[in-house]
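Chemist: curious how this folds, go ahead:
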Amino acid sequence: MTTPLTVLLGNYPHTRPLKDGTVPVEGVDCQYLEASPLPPAFARMVRELTYDICEMPLATYLQAKEAGVPVTLLPVVLIGSTHHRALTRLPEDPELSPRELAGKRVGVRAYGQTTGLWVRGWLQEEYGLKSSDVTWVTTEDVHVAQYVNPPYVERSRTERVVDLLRSHDVSAAVLGPKAVGGQGAGLVPLVADAENAGLAWTERHGTIPANHLLVVRDDVLRDSPDAVLAVYRALKKAIADTADERDGSLAGRAVAAGWSASLAACLEVGGRYALEQELVRTAVDLGAIEKAAAFFDQ
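Modeler: Just a heads-up that it's a prediction; the model follows:
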């Protein structure tokens, strides 16, 4: 008898083998649900627990755990990279140093967007610019309904971050990985040597910033632990089997399954950034996350 599970995963080379059955999930009847774009599905997961297993951005996970949303992290990084290229301006505008953003307005999809978390983190770490030094203008609400934005966050009626730039409502904008090559095509990074700046960040911290992880509802893990473990093991195999399809870039190297020093460092730094930025108000309990993750690599 198989256990039915609803699973929400984005479409990546390393998730395709599960969705097309190339890598079977033994003893589990997985219903792979689709959502395009993905962010509304993340909100449904943390607000309504819509899925049994769900891809989830790092910042959303940290906020959800603090809010008491009953989900457990699986030690999987589905996408990640550095984000020094994500902070952009219009090409026709004058050059603008990240340090010069103090007192200015910066667009971001949501204050809880994970790319924004990483960008604000390196802004403070490398340029001394605190989150509260900037007015963050958002086009969407955060996924976790219980969260209240800090007073230096402003909600716009504009639907796209790039349009905030084009209307000169903001001086710079944070764009996620897909948006950089989409609505943000032609925009200029504020960091001139963004690639090397990102490499320096990874060398300093011993990790690559994770954007999307994977969570399971606590009741599903409690009632069907073997089924959840089977999904994790299948995904881990798919990630290993598709290694040749990923290049040696930071984004390619970020994809991984299994608890590691790199994942621990990623969660530690991300959690610290989140606390500094008031994305969470209490310190992240890395020990509890690691203890729960140990189940999957037993």
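Chemist: drop to CA atoms for contacts and neighbour counts, all remaining ones
Modeler: Fine.
Chemist: give the contact list for the closest residue to V119 other than its chain neighbours.
Modeler: Among residues not flanking V119 along the chain, H83 sits closest, at 6.1 Å (Cα to Cα, 6 or more residues apart in numbering). When contacts are counted by Cα atoms under 8 Å, 6 or more residues apart in numbering, H83 is found next to 115, 118-119, 198.
Chemist: could you measure from H83 over to A194?
Modeler: Distance of H83 to A194, computed by Cα to Cα, to the nearest Å: 8 Å.
Chemist: now stretch 200-210: buried residues?
Modeler: Within stretch 200-210, the residues that qualify as buried by neighbour count (16 or more other Cα atoms under 10 Å) are 201-202, 207-210.
Chemist: what does it contact?
Modeler: The contact list for stretch 200-210 (Cα under 8 Å, 6+ apart) reads 58, 77-82, 118, 250, 254, 262-263, 265-266, 269-270.
Chemist: all helices of the protein, in order?
Modeler: Taking DSSP state H as the criterion, the chain contains helices spanning 16-19, 39-48, 58-66, 114-127, 161-166, 177-181, 194-205, 218-223, 225-241, 250-254, 261-276, 286-293.
Chemist: for those helices, which one ends up most surrounded?
Modeler: Sort the helices of the chain by mean neighbour count, taking mean count of other Cα atoms under 10 Å, and helix 58-66 sits at the top with a mean of 24.
Chemist: please provide the structure for the following sequence as well, for comparison with the first:
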Amino acid sequence: MADLKLQFACGSYDRTEPLHDGSVQPEGIDLDVVTIDDPRELFDRMMARDEFDLAEMSSAEHFAMTSRNESPFIALPVFTSRCFRHSFMCVNANAGIKTPKDLEGKRIGVPLYSMSAAIWCRGLLRDDYGVDLSGVTWVEGSMDHPGSHGQPRQHALTKATRIETNVSARSLSELLASGEIDATIGALMPTNFGTDRNILRLFPDFRADERDYYIRTGVHPIMHLVVIRRKVYERAPWIAKSLFTAFGRAKRKALDRMFYTGAPKTMLPFLHAEVEETRAVFGDDPWPDGVAANRKTLDCAVRYMLEDGLIAKAPDLTKVFADVE
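Modeler: The predicted model follows:
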């Protein structure tokens, strides 16, 4: 019997490249991998039409839809994107922001209030620094051009929140430089960071802060996961286990390549030092898959979404993820 043909869309990652080049193939599946490096474009295309059978997806969007019993997807506990977020918080040098508490009552730019990166930024500001965000005005818009950040599905929040749309002819990066907003958070750095002296990081020693955060909390923030269209999954539920196993094999090949101590595979002069520190902090698998191995991080993400008013109740993780473990 011929293998089942499925199309999978994701960014270009070391952990998925073996699926793309065919060196890892899921059992019983002929997987066509499509690369789309703009996450918002990918999410919008996956949501708008039946363009892909499975794809990388915002974890926050899938959690929110599942909590409302509206998700057309079931997820694999495979996390294509993770990122600590201290380094993505920037401030205007003249806004009087010296500490995280100084963000209270400010105007803060964010591509989307509901995006996973912003959820993690706000959560750590509350948890670690006691920042009261209730008086903040959030200004939504694209970081690198005028207008909106994609076309995500919008839902009413469960609590009063000041959110404005950037209707100016300038990007959030330009508004930050001019002082019309006081700070930015999210998944992207301002485009003029490093060239405009008015734009500074809130956490200058972010590497140490992020390392300390992980050591203290055991939380490695999850941005994206992999979703399967529910109608595809229901026709052939066996594909979830096959895909999960293949993603694990692909990640292992990428880790072996990264851990190789001969000629470096990337143009990072201090790659081996980075690898040694990563193994010292995270062990041999800095990117674990599965619900059990990530329960603390998943529970933290859900709590932050509740605190932000993005969901009214926690999603049932047995409905969020296919049973593959």
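Chemist: before we move on, back to that, ok, the buried residues of stretch 200-210 of the first structure vs A292 of the first structure, which is closest?
Modeler: Distance from A292 of the first structure was checked for each of those by Cα to Cα. The minimum falls on A210, at 18.6 Å.
Chemist: map that closest one across to the second structure for me.
Modeler: Alignment of A210 of the first structure against the second structure is given by TM-score structural alignment, with I222 as its counterpart.
Chemist: ok, so what distance separates its match from R295 of the second structure?
Modeler: Relative to R295 of the second structure, and taking Cα to Cα, I222 of the second structure is found at 11 Å.
Chemist: can you check S148 of the second structure too?
Modeler: Between S148 of the second structure and R295 of the second structure the distance, using Cα to Cα, works out to 33 Å.
Chemist: next one: A273 of the second structure
Modeler: Relative to R295 of the second structure, A273 of the second structure is positioned 29 Å away (Cα to Cα).
Chemist: now the strands for the stretch 51-200 of the second structure?
Modeler: Secondary structure of the stretch 51-200 of the second structure (DSSP state E, counting those that start in this stretch): strands at 54-58, 73-82, 90-92, 107-110, 137-140, 162-165, 183-184, 199-201.
Chemist: quick one: the last one to chain centroid distance?
Modeler: Spelled out, it's strand 199-201 of the second structure. Between the centre of strand 199-201 of the second structure and the centre of its host chain there is 22 Å, according to Cα atoms, centre = their mean, to the nearest Å.
Chemist: what does that strand contact?
Modeler: Among residues not part of strand 199-201 of the second structure, those counted as contacts by Cα under 8 Å, 6+ apart are 87-93, 176-177, 192-193.
Chemist: ok, back up a step: ok, which pair from the contacts of stretch 200-210 of the first structure is furthest apart?
Modeler: By the measure Cα to Cα, the contacts of stretch 200-210 of the first structure have their two most distant members at L78 and V269, which lie 18.0 Å apart.
Chemist: my guess is Q113 of the first structure meets A59, correct?
Modeler: Yes: Q113 of the first structure is within contact range of A59, at 6.5 Å (criterion: Cα atoms under 8 Å).
Chemist: hang on, the earlier thing: hmm, which two among the contacts of strand 199-201 of the second structure are most spread apart?
Modeler: Checking the contacts of strand 199-201 of the second structure against each other with Cα to Cα, the farthest-apart pair comes out as S87 and A177, at 17.5 Å.
Chemist: nearest residue to the residue positioned nearest the centre of the first structure in space, please, no chain neighbours.
Modeler: Geometric centre of the first structure, nearest residue: N211, 2.6 Å, by Cα atoms, centre = their mean. Beyond its immediate neighbours in the sequence, the residue positioned closest to N211 of the first structure (Cα to Cα, 6+ apart) is G80, lying 4.7 Å away.
Chemist: the one you found maps to what in the second structure?
Modeler: Matched to the second structure by TM-score structural alignment, G80 of the first structure sits across from R82.
Chemist: just to check, that match is in contact with M223?
Modeler: Yes: counting by Cα under 8 Å, R82 of the second structure does reach M223; the two are 5.2 Å apart.
Chemist: ok, now which ones touch the residue lying closest to P39 of the second structure once chain neighbours are set aside?
Modeler: The shortest distance from P39 of the second structure to any residue that is not its chain neighbour, by Cα to Cα, 6+ apart, is 7.2 Å, and that residue is G11. With contacts defined as Cα under 8 Å, 6+ apart, G11 of the second structure is in contact with 35-39, 56.
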